[in-house]
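Student: following is a predicted model, sequence given first.
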Amino acid sequence: MASHRRPKPPHRAYTSALTATAAAAVALSAQTASADPAPDPNKKGVQAQIDRLYEEATQATEKYNGAKEEADTLQKSVSDLQDTAARKQEDLNTLREGVGAMANAQYRSGGIDPSVQLMLSSDPDGFLDQASLMDRLSDRQLSVLRTFESRQRALHQQRAQASARLGDLQDVRAEMGREKKKIQGKLAEARRLLNTLSAEERAKAAAEEARADRDSARTDLGNEASASGRTASAFSAAQSRVGMPYVWGASGPGSFDCSGLTSWAFRQAGVSIPRTSQAQARVGTRVNSLSALKPGDLVIMRTDLSHVGFYAGNGQILHAPKPGAKVRYESMARSGMPFMWGVRL
């Protein structure tokens, strides 16, 4: 397989997009010192609190992503069931029309056949169970009645399944709402804490992000090859997104969260993988050793498996790290997140 060197950075139009949190941090860093709040002896811990809120927001984002993926699957199932029920209803309506014509003809000739009465009955099962009726039906009539009965039962079943799926969908959408509220609350709290930092502290935080971006731009990835062609293709797609902003719940092409980047990149390679980091951790072949990783392997981070990126070579990870940051290369040793295992697809 071809080796992977760092590609050219994307167009500046992409990199100009920032998350609301990042924009807030930049704007705040431009304020004068005279606008700063009074000194606070606990200020030294504020940045740590912000980082923790970002981590909790990304964990909630993965839960939101999982719920959204489930909701999309349920929505498709509901639509399929409803379409099938509609087709079955059309078949039943056609059969009823034929029965109605038969009933009119029989009424004019002096009576309605029991088979016709059955098909016009609101309780065909109970009507059909009458022993006296069974004795009076011909084989052909009985066949028609059984067909009608079967189609009606199938229609009822289809509608019941669609109704149950709709209930599940409502529950999952409620879960999505809860996770979204949680994410927004944590990001709002992070912005509030950013407001309490001094101009000097804000400038320092902005400088650290700028340094991380500069380090990413000059990262040495080495010349190691990927394990497969499709992995190489997915990794190349991810490399083309360096500089794109982190946005929770985003899956490209102009912004990403962590698992949004990896799932998007594999889609570009024609490979479908789950949307969340926890689900991605359970596909493919597990690679337990850091030394055995190859460029393009997925890297699962944190004990709750809430972060994922691409192994980029030479001890580097390519990922969408957190709110306020951009897709970038970063030393795994300096990422601050424990490595759990790799995944090879």
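Tutor: Thanks, I have it.
Student: could you use CA atoms for every contact and neighbour count after this?
Tutor: OK.
Student: select the longest helix from the protein.
Tutor: helix 46-108 (DSSP state H).
Student: against which helices or strands is whatever helix or strand comes next after it packed?
Tutor: Sequence order places helix 114-119 as the next helix or strand after helix 46-108, per DSSP states H and E. Other helices and strands packing on helix 114-119, by 3 or more Cα pairs under 8 Å, 6 or more residues apart in numbering; DSSP states H and E, are helix 46-108, helix 124-128, helix 139-196.
Student: just the buried residues of the next helix or strand after the second one, please?
Tutor: For helix 124-128, the following helix or strand on the C-terminal side (DSSP H and E) is helix 131-136. Of the residues in helix 131-136, those buried by neighbour count under the rule 16 or more other Cα atoms under 10 Å are residue 134.
Student: chain center to helix 131-136: distance?
Tutor: Centroid displacement of helix 131-136 relative to its chain, using Cα atoms, centre = their mean, to the nearest Å, is 57 Å.
Student: with stretch 301-313 instead?
Tutor: 17 Å.
Student: buried ones in it?
Tutor: Buried residues in stretch 301-313 (16+ other Cα under 10 Å): 301, 305, 306, 307, 308, 309, 310, 311, 312, 313.
Student: who's in contact with the first one?
Tutor: Residue 301 makes contact with 307, 308, 337, 338, 339, 340, 341 under the criterion Cα atoms under 8 Å, 6 or more residues apart in numbering.
Student: any idea how far it lies from residue 260?
Tutor: 15 Å (Cα to Cα, to the nearest Å).
Student: next one: residue 276
Tutor: From residue 276 to residue 260 the distance is 8 Å (Cα to Cα).
Student: residue 251 now?
Tutor: Residue 251 is 4 Å from residue 260, by Cα to Cα.
Student: this is the other structure I want to compare:
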Amino acid sequence: MGSHRRPALSGLDRSTRVTVLSAAAATAAAALAATPAGAAPQDTPATTKAKVDRLFEQAEKATEAYNKADERADTLRKQVERAKDSVARGQERINTMRGALGSLAGAQYRSGGIDPSLALVLSSDPDAYLDKAAALDRISARQAGELTDLQKAQRSLAQERTEAGHKLSELEKSRTAVARHKRSVEHKLAKARKLLNSLSAQDREGYDRASRSGRDDMPDLGGAAPSSSRAAAAIAAARSAVGKPYVWGANGPSGFDCSGLTQWSYAQAGVGLPRTSQAQRYAGRQVPMSQAQPGDLVAYRDDASHIGMYMGNGQVVHAPYPGAPVRYDPVGMMPVSSVTRI
């Protein structure tokens, strides 16, 4: 008997991940498409800064949309794998039952081909013959019932597999569209960098100080204690990631996006967090910003499209945006929407 696994459905490899085009991604990409490409001659440093901030905000929202798609694709892939295994096991059992029923059918034919009364007369042990015949009938009926049940289960599993195949087909169809939107976002981020480079050195330094300081050295974190031992372990992991690059949809260890950093950091402490910042804000108990302790997750903006880890003394560590490494920044760098204790 060979392996019960069936050949993989087309598109089940990891390349199907991050392929669902969500409405949020489309909205963000459309908004990006409407953003001016570069600094107009009349732009002031303040308006240029506002354009850059808007581009970064839109890019972060789009990244979270991709992460949601990644989770959905991964969940679907696992469901399809389980369905394939179930179908294959059911098919293997059916094949075994068919073989057994074939043998019984042959025996019944050989026995049933003779008139039962004559077979009884010819039998050297009439009692044994009757017992055997009755047992044969019972076994046949039982196995036929099992076969019927298995066939029903197989049809159900086959339907699930068909539906999963349709979903995977849709994932493949959306793949090109998502890649196109992602390229659009990256193109806008390149324009944001161009805008920043158009500022004078003094204005650029002022922008960094006012919005995202970009510290990669260890700031004074004060003496606040982490809320738990697992928070302490997550803090140590996040510190070790400082300086690693921001990477689209990455959750470590060589690169991160904002929610990927917090997810990976807590994973090193043995704690599983959801993949997106919107889901992470509800992964624990929310506390006021005034009661924040090291290890708490700080979500930003009303839609929680960005997240970082509070480190103490008004500082967070986070993965800011493409082109900027994991670093420390003031907790008030953006509007805080919630603080979550894991």
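Tutor: Right, received. Where do you want to start? Everything numeric here is computed off the predicted structure, so don't read it as measured data.
Student: translate residue 89 of the first structure into the numbering of the second structure.
Tutor: Counting by TM-score structural alignment, residue 89 of the first structure lines up with residue 91 in the second structure.
Student: out of the contacts of residue 301 of the first structure, which are buried?
Tutor: With burial judged by 16+ other Cα under 10 Å, the buried subset of the contacts of residue 301 of the first structure is 307, 308, 339, 340, 341.
Student: on the three-state scheme, the last one is what?
Tutor: This means residue 341 of the first structure. The three-state assignment at residue 341 of the first structure reads strand, by DSSP: H, G, I helix; E, B strand; the rest coil.
Student: just tell me what it corresponds to in the second structure.
Tutor: With TM-score structural alignment as the criterion, residue 341 of the first structure matches residue 338.
Student: its match: what's its closest spatial neighbour, skipping adjacent residues?
Tutor: Of all residues not flanking residue 338 of the second structure in the chain, residue 299 sits nearest, at 5.3 Å (Cα to Cα, 6 or more residues apart in numbering).
Student: what about the buried residues of stretch 301-313 of the first structure, which are in strands?
Tutor: Using DSSP state E, 301, 307, 308, 309, 310, 311, 312, 313 are the members of these that sit in strands.
Student: same list, the residues you listed, but as a markdown table with distance to residue 282 of the first structure please.
Tutor: Output for these, formatted as a markdown table (distance: Cα to Cα, whole Å):
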| residue | distance to residue 282 of the first structure |
| --- | --- |
| 301 | 13 |
| 307 | 13 |
| 308 | 12 |
| 309 | 14 |
| 310 | 15 |
| 311 | 17 |
| 312 | 20 |
| 313 | 22 |
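Student: among these, which two are most distant?
Tutor: In those, two members sit farther apart than any others by Cα to Cα. They are 307 and 313, at 18.1 Å.
Student: so how far is residue 174 of the first structure from residue 161 of the first structure?
Tutor: 20 Å.
Student: more crowded one of these two?
Tutor: Taking other Cα atoms under 10 Å, residue 161 of the first structure and residue 174 do not tie; residue 161 has more neighbours (17 against 13).
Student: separation between the more buried one and residue 283 of the first structure?
Tutor: Distance from residue 161 of the first structure to residue 283 of the first structure, by Cα to Cα: 30 Å.
Student: out of the helices and strands packed on helix 114-119 of the first structure, which gets nearest to residue 27 of the first structure?
Tutor: Across those, residue 27 of the first structure has its closest neighbour in helix 139-196 (10.2 Å, Cα to Cα).
Student: confirm residue 328 of the second structure sits in a strand?
Tutor: Yes: applying three-state DSSP, one finds residue 328 of the second structure inside a strand.
Student: okay, now it: neighbour count?
Tutor: 27.
Student: what do you get for residue 111 of the first structure?
Tutor: The burial count for residue 111 of the first structure: 11, using other Cα under 10 Å.
Student: repeat that for residue 242 of the first structure.
Tutor: By other Cα under 10 Å, the burial measure for residue 242 of the first structure, its neighbour count, is 26.
Student: so it makes contact with residue 321?
Tutor: No: here residue 242 of the first structure does not reach residue 321: they are 11.6 Å apart, not a contact under Cα atoms under 8 Å.
Student: identify the contacts common to the two.
Tutor: By Cα under 8 Å, 6+ apart, the residues touching both residue 242 of the first structure and residue 321 are 327, 328.
Student: quick check: the residue nearest the centre of the second structure vs residue 274 of the second structure, distance?
Tutor: Central residue of the second structure (Cα atoms, centre = their mean): residue 71, 2.2 Å from the mean position. Separation of residue 71 of the second structure from residue 274 of the second structure (Cα to Cα): 9 Å.
Student: repeat for residue 98 of the second structure
Tutor: Per Cα to Cα, residue 98 of the second structure is found 46 Å from residue 274 of the second structure.
Student: swap in residue 309 of the second structure?
Tutor: 15 Å.
Student: one more: residue 89 of the second structure?
Tutor: 32 Å.
Student: now do residue 92 of the second structure
Tutor: Plainly put, residue 92 of the second structure is 37 Å away from residue 274 of the second structure if you go by Cα to Cα.
Student: thanks a lot, see you next time.
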